[in-house]
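Student: compute the structure for the input listed below.
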Amino acid sequence: MSYKIAVVVGSIRRDSFNKKLAQALAKLAPQEFEFSLSRIDDLPLYNQDDDANQADQVKRFKAEIAAAQGVIFVTPEYNRSIPGVLKNAIDHASRPYGKSAWAGKPAGVIGVSVGAIGTALAQQHLRNVLAYLDMPTLGQPEMFLQNKEGFFAEDGGIGADSQKFVQGWVTKYVAWVRQHAAVAKAA
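Tutor: Now for the predicted structure:
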């Protein structure tokens, strides 16, 4: 079986560390897992008045999430929480009420920052949102990554000193997705 994982990066900055992390994670995934970045920078601001007539970009994004067997959120931390652009994307794909693309999708939460605590507070806020959205979210290991010299390798992958640690998270996440896929198949 192959697995498609939607990767939602909470930063739209051109040189985003979190986008770089998302691309590096894909290199650590088993061959049967396809990690695809889901674009969120073109989504309009969420407005409930538009629920009955969602923009084409929103429909595209929701379709990507719906087609995935899992979702990885790669988030920076802005002012001790998640970026507005990420919350906007989450809100769009959860609407209209009763037609959420998120429900039941096994989620992983990870992020990198130059700060010593990584993205710990943003991840906690995000986990609260994902619980409401009925997304079973991998609890352990937590990944509060600090981007310091050598974290990223020259080839864009994870540096040698951190690769085993980050690989451990990827391994646990893909097992989480497989577990949820097996339960869904049996149901």
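Student: contacts, neighbours, all on C-alpha from now
Tutor: Fine.
Student: packing partners for the longest helix along the chain?
Tutor: Under DSSP state H, the helix in the chain containing the largest number of residues is helix 160-186. Contact here means 3 or more Cα pairs under 8 Å, 6 or more residues apart in numbering; DSSP states H and E; on that basis helix 160-186 packs against helix 17-28.
Student: report all helices and strands that the helix it packs on contacts.
Tutor: By 3+ Cα pairs under 8 Å, 6+ apart, helix 17-28 packs against strand 3-9, strand 33-37, strand 70-74, strand 107-113, helix 160-186.
Student: would you mark the buried spots in the host helix or strand of Val58?
Tutor: Using DSSP states H and E, the element containing Val58 is helix 56-67. For helix 56-67, the neighbour count (16 or more other Cα atoms under 10 Å) marks 58, 60-62, 64-66 as buried.
Student: return the member of the residues you listed nearest to Leu130.
Tutor: Ile65 (13.8 Å; Cα to Cα).
Student: now the second one, please; I'll put the structures next to each other:
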Amino acid sequence: MSQYTIAVLVGSLRRESFNKKLAAALARLAPAEFKFNTLEIGDLPLYNQDDDAHQAPQVLRLKSEIKAANGLLFVTAEYNRSIPGVLKNAIDHASRPYGQSAFAGKAAGVIGASVGTIGTALAQQHLRNVLAYLDVATLGQPEAFIHAKDGLFDDDGNIGAGGREFLQGWMDKYADWIRKHAA
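Tutor: The predicted model follows:
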């Protein structure tokens, strides 16, 4: 049995973030051979192209963790109908300088939760556009725009009964996607 290391990028820094909770709960739905590492992105400086020749240690750490991973999982909030600035900042750092992207050739899943009824649909679409440019093979179906409402998580932080079947199906498809692209 192969082991798969997944780099998780959560597009929210909030302590009680629905997306941090979702990332942790999804990891518990994954097959045993999958290991999920949530990457720190809150300590990155603001991206400045002038720094490309001498990237900060935090940026080099992020790029190294992404390169070492077999796959990526983006779990993002939606701010103002797009991806949060902290996530875009991390993507800009890890994809630069031009020609040295840590993302190239990786496979990914995109998911997110929001209190809005359309979940994170628009943020996910914007993120998919960015990832396509970065040569990231992104799982297309099933799409998962999670409405963060009562019952999404149980008392132990697992996916609640109402969404467990759907999110287990999503995780199964994601795991197959990563296995296919990591081969």
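Student: fetch the TM-score of the aligned pair.
Tutor: Taking TM-score structural alignment, normalised by the length of the second structure as the basis, the two superposed chains have a TM-score of 0.99; 182 aligned residues with a Cα RMSD of 0.5 Å.
Student: follow-up on the earlier one: can I get the helices and strands packed on helix 17-28 of the first structure in JSON lines with mean neighbour count and distance to Thr137 of the first structure?
Tutor: Converted to JSON lines, these look like this (neighbours: other Cα atoms under 10 Å; distance: least, Cα to Cα, whole Å):
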{"stretch": "strand 3-9", "mean neighbour count": "24", "distance to Thr137 of the first structure": "14"}
{"stretch": "strand 33-37", "mean neighbour count": "18", "distance to Thr137 of the first structure": "17"}
{"stretch": "strand 70-74", "mean neighbour count": "25", "distance to Thr137 of the first structure": "9"}
{"stretch": "strand 107-113", "mean neighbour count": "26", "distance to Thr137 of the first structure": "5"}
{"stretch": "helix 160-186", "mean neighbour count": "15", "distance to Thr137 of the first structure": "9"}
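Student: how far is the longest helix of the first structure from where the chain is centred?
Tutor: Helix 160-186 of the first structure sits 13 Å away from the centroid of its parent chain (Cα atoms, centre = their mean, to the nearest Å).
Student: do stretch 84-104 of the second structure as well
Tutor: Relative to its chain's centre, stretch 84-104 of the second structure lies at 13 Å (Cα atoms, centre = their mean).
Student: can you list contacts of it?
Tutor: 9-13, 41-42, 44, 46-47, 49, 52-53, 59, 62-64, 66-67, 76-78, 134-136 (Cα atoms under 8 Å, 6 or more residues apart in numbering).
Student: any idea how far the residue nearest the centre of the second structure is from Gly42 of the second structure?
Tutor: By Cα atoms, centre = their mean, the second structure has its centre lying nearest to Phe74, at 1.1 Å. According to Cα to Cα, to the nearest Å, Phe74 of the second structure and Gly42 of the second structure sit 15 Å apart.
Student: one more: Arg14 of the second structure?
Tutor: From Arg14 of the second structure to Gly42 of the second structure the distance is 10 Å (Cα to Cα).
Student: over to Ala53 of the second structure?
Tutor: 21 Å.
Student: neighbours of the alignment partner in the first structure of Asp92 of the second structure, just the number please.
Tutor: Alignment note (TM-score structural alignment): Asp92 of the second structure maps to Asp91 of the first structure. Counted with other Cα atoms under 10 Å, the neighbours of Asp91 of the first structure add up to 18.
Student: before we move on, back to that, the helix holding Val58 of the first structure vs the second structure, mean deviation?
Tutor: The superposed helix 56-67 of the first structure is, by mean Cα distance after the TM-score superposition for the first structure, a mean 0.4 Å from where its aligned residues fall in the second structure.
Student: now that helix against strand 3-9, angle please.
Tutor: Inter-element angle recorded for helix 56-67 of the first structure and strand 3-9: 140 degrees (by axes from the mean of the first three to the mean of the last three Cα atoms, to 10 degrees).
Student: just checking, the residue nearest to the centre of the second structure touches Leu9?
Tutor: Yes - between Phe74 of the second structure and Leu9 there is a contact at 5.0 Å, judged by Cα atoms under 8 Å.
Student: how about the residue mapped onto Phe165 of the first structure from the second structure, what does it touch?
Tutor: The equivalent of Phe165 of the first structure in the second structure is Phe166 (alignment by TM-score structural alignment). By Cα under 8 Å, 6+ apart, the contact set of Phe166 of the second structure is empty.
Student: do you know how far Phe166 of the second structure is from Leu87 of the second structure?
Tutor: To Leu87 of the second structure, Phe166 of the second structure is 26 Å away according to Cα to Cα.
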